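Visitor: The following comprises the amino acid sequence and a computationally predicted model.
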Amino acid sequence: MTILRQPTRAGVRDAAAKVAAVVPQTPLFVLEIHGVKVSFKAECLQPIGAFKLRGAWHRLTAIEPVQREKGVVAFSSGNHAQGVAWAARRLGMPATIVMPADAPKAKRENTLALGAEVVSYDRATESREKIAARLAEARGAVLVPSFDDPWVIEGQGSAGIEAAAQMATLGLGAPSRVVVPCGGGGLAAGLTLALPEATITVAEPEGWDDMRRSLEAGWIEPVGDAPPPTACDALQTLRVSPLTFDVLARRGATGVAVSEAEIRTAQRWAAEKLRLVVEPGGAVALAAVLTGKVPVEPGLLVLLSGGNVDLAAYGAVLAGAG
């Protein structure tokens, strides 16, 4: 019987050491909300504009050197794509990314600029998982999922190790509650392992809040048919994985959903108060805090997970459209 590897806190600490050796820590901003100091981890300031390089780097560096020449295959709407492409280029590995045809132009162009091959698909009629699996098998490459992978989960959790150390340095104590954007749950699961004493709250767009519903039900609930349109391209995961769900469920994590209007308000708030560009999917945790869906309390840590915006759409948000 094959025993699948499980993500662990020790793995998260190993990933944190790996990541610290190749990129600087992302800043931690502290701002008062209702008189309480709240910490904001700015993963939008990563070299690829999102936290995803953490999991990609931890995963790709775990691949045996003899296997690396055959490369990796991943599927993503953009941020995981860039993380894998960034890590593969640094390691001299070929990378192929399966991306939806309607992926944001900037994310597609950035992935290509990092040297990856991009294979397009129709997200409404085709399965990115099946396309990627076929490509990986045909090429003998390693398949690197965006969240359903123990190394990827551990890598994303390295953000929590960093944030906790930064909060301690600033005299803020340990994180007591972490609010985190959630698509497939890789970042949320990694933070859960990294910060075992903290309460975890995942935030998702309305209609795409399958992790919230799954945690409430006690089993995995898919998004369902005909989900509503959302600006959060990074969070359009139709079904979370048992791997991420189990980590979160065991820790009693909970979830909240935010509207498209609340997300836009959060983007504007981040620009005005933090001077940060945050993409819609990266702003859902902030939206949950600003709307009062998550209590503001000492030790609150909010993840701003990405900043890869479409400039035209972002300009409209800043102008107050919607």
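Guide: On my side now, so go ahead. Everything quoted here is computed from the prediction, not taken from an experiment. Numbering: from 1, shown residues only.

Visitor: CA atoms for contacts and neighbours, from now on please.
Guide: Will do.

Visitor: residue ranges of the strands in the stretch 101-250 of the chain, please?
Guide: Secondary structure of the stretch 101-250 of the chain (DSSP state E, counting those that start in this stretch): strands located at 117-121, 142-143, 177-181, 199-205.

Visitor: quick one: which of these is nearest residue 38?
Guide: Counting by CA to CA, residue 38 lies closest to strand 177-181 out of the strands of the stretch 101-250 of the chain; the figure is 10.3 Å.

Visitor: now that closest one and strand 199-205, what's the angle there?
Guide: 20 degrees (axes from the mean of the first three to the mean of the last three CA atoms, to 10 degrees).

Visitor: Distance from strand 177-181 to the middle of the chain?
Guide: How far strand 177-181 lies from its chain's middle: 11 Å, per CA atoms, centre = their mean, to the nearest Å.

Visitor: Quick one: list the elements packing against that strand.
Guide: Judged by 3 or more CA pairs under 8 Å, 6 or more residues apart in numbering; DSSP states H and E, strand 177-181 is in contact with helix 186-194, strand 199-205, helix 284-290, strand 300-304.

Visitor: second one coming, line it up with the first:
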Amino acid sequence: MSAVPSLTEFENAAQSLAEVITRTPTLPSRALSDVLGAPVVLKMENLQRTGSFKIRGSAYRLSQLSAEERSRGVVAASAGNHAQGVALAAQTLGIQATIFVPLGIPVPKLLATRSYGAEVVLEGETVATSLRLAAEFAERTGAVIIHPFDHRDVVIGQGTLGLELLEDAPDVDTIVLGIGGGGLIAGVAAAVKAKAAELGRTVRIIGVQAENAAAMIPSLEAGYPVDIETKPTIADGILVARPGAIPFEIIKDLVDEVVTVTDDDLARAILVLLEQSKVIAEPAGAVGVAAILAGKVKASGTTMAVVSGGNIDPLLLQRVVSHGLAASGRYLTIRIPLPDRPGQLARVSELIAQAGANVIEAMHTRHGHGLQISEVFLELSVETRGAEHSEHTLDTLRHAGFQPIVVPD
């Protein structure tokens, strides 16, 4: 059997999933088109059942189990989206599912997984621990492990998205989407390249990873999957230290380019999607948009960015929006040392108003920060119109003799 699934396999999988998944919309993005200088459309897999593309691979994988395997139940480990996909697919097919999740799983993902009828085991600090516990459970009970990305059926299920992409945007030239373990991009690349070849055209596939969890680039350089030491990132959905072996064999031949984005890029992308497109995306789901905004994608006809998931914790969304405003230069926190005498606060407020900025929050203290007895610190959160306006506001204060210190977000 070829490592790369055939177009027929993808088409058969799409047919079998028709009653399980939602046909998500594709919408144009004027804001991103202006940034790229070419048409950009968004594929809204954040509106998929369970809030992400994961249901495609999970449902197809479970549909291929034999009656004997189904009777043993399934087990999976996940920080959220895969857990929900397996839980819903198992509920639909009447299969008992046990899902191991780390203690830090976002509460909405935990509650959703339980609502689909799975037995959820909350234990361990990381997904790696959850994976180990799931493997031990499978050995002990005989349950079938449903891997989030490193299985051929999962790749085929995820690849059904690729067929939709070409149907929704027949003129697409470039598709941009995220890479974690590689199941989604492997499936999409294989399906798209095969269908495009049948239509006598080519489509470029660009993968995007979080800078702090970018295992694919060194793996491609080495020619085989390698482990990396990941660092914290808000894109927990693609926080994977080693690509899957099965997806990697497809990616190395069919994915045209892999780029990385920072957490600041992701925060800006979530903010742009929220403000300009009225779309809620989780960080891992916004990596394609982040790559466009960060200048990592060059214009080449119509570009499609896959918004692959929307399961973001409201508390994280609140923090990300604040961070995105700061990263875009629209939210500024400054600390100003002042002599402890009347009128200083009013003078600073007047100057900020003259600069056209807006004070959101203020804190005036005589304590800490190594202050002298005759000094105070004024800390202000200021809303501005962007990086240039932020600098103008700071310059206005400096020209008046104050020494504003920008506080990192």
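Guide: Nice, thanks for sending it over. All values reported here derive from a predicted model rather than from experimental measurement.

Visitor: sorry, back to before: can you add distance to residue 104 of the first structure and give the helices and strands packed on strand 177-181 of the first structure back as TSV?
Guide: Output for these, formatted as TSV (distance: least, CA to CA, whole Å):
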stretch	distance to residue 104 of the first structure
helix 186-194	21
strand 199-205	18
helix 284-290	18
strand 300-304	19
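
Visitor: Kindly reformat those as JSON lines containing distance to residue 113 of the first structure and mean neighbour count.
Guide: Converted to JSON lines, those look like this (distance: least, CA to CA, whole Å; neighbours: other CA atoms under 10 Å):
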{"stretch": "helix 186-194", "distance to residue 113 of the first structure": "25", "mean neighbour count": "30"}
{"stretch": "strand 199-205", "distance to residue 113 of the first structure": "30", "mean neighbour count": "27"}
{"stretch": "helix 284-290", "distance to residue 113 of the first structure": "28", "mean neighbour count": "27"}
{"stretch": "strand 300-304", "distance to residue 113 of the first structure": "24", "mean neighbour count": "27"}
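
Visitor: Tell me which of the ones you listed sits nearest to residue 72 of the first structure.
Guide: For residue 72 of the first structure, the closest of those is helix 186-194, at 18.7 Å, according to CA to CA.

Visitor: The closest one aligns to what range in the second structure?
Guide: Aligned by TM-score structural alignment, helix 186-194 of the first structure falls on residues 183-191 of the second structure.

Visitor: ok, average deviation of that stretch from the first structure?
Guide: Stretch 183-191 of the second structure, aligned to the first structure and superposed, deviates on average by 0.6 Å (mean CA distance after the TM-score superposition for the first structure).

Visitor: circling back: same list, the strands of the stretch 101-250 of the first structure, but as JSON lines with distance to residue 28 of the first structure please.
Guide: Putting the strands of the stretch 101-250 of the first structure into JSON lines (distance: least, CA to CA, whole Å) gives the following:
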{"stretch": "strand 117-121", "distance to residue 28 of the first structure": "33"}
{"stretch": "strand 142-143", "distance to residue 28 of the first structure": "32"}
{"stretch": "strand 177-181", "distance to residue 28 of the first structure": "14"}
{"stretch": "strand 199-205", "distance to residue 28 of the first structure": "18"}
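
Visitor: So which of those strands is nearest residue 18 of the first structure?
Guide: Of those, nearest to residue 18 of the first structure by CA to CA is strand 142-143, at 20.0 Å.

Visitor: Show me what the closest one is in contact with.
Guide: 70, 71, 72, 73, 74, 132, 133, 136 (CA atoms under 8 Å, 6 or more residues apart in numbering).

Visitor: How about stretch 77-91 of the first structure?
Guide: Stretch 77-91 of the first structure is contacted by residues 48-50, 52-57, 60-61, 71-72, 74-75, 94-95, 97, 99-100, 103-104, 107-108, 110-111, 114-116, 146, 233-234, 306, 308 when judged by CA under 8 Å, 6+ apart.

Visitor: Which stretch of the second structure lines up against it?
Guide: Residue span in the second structure matched to stretch 77-91 of the first structure, by TM-score structural alignment: 79-93.

Visitor: same question, stretch 45-56 of the first structure
Guide: Under TM-score structural alignment, the match for stretch 45-56 of the first structure is residues 47-58.
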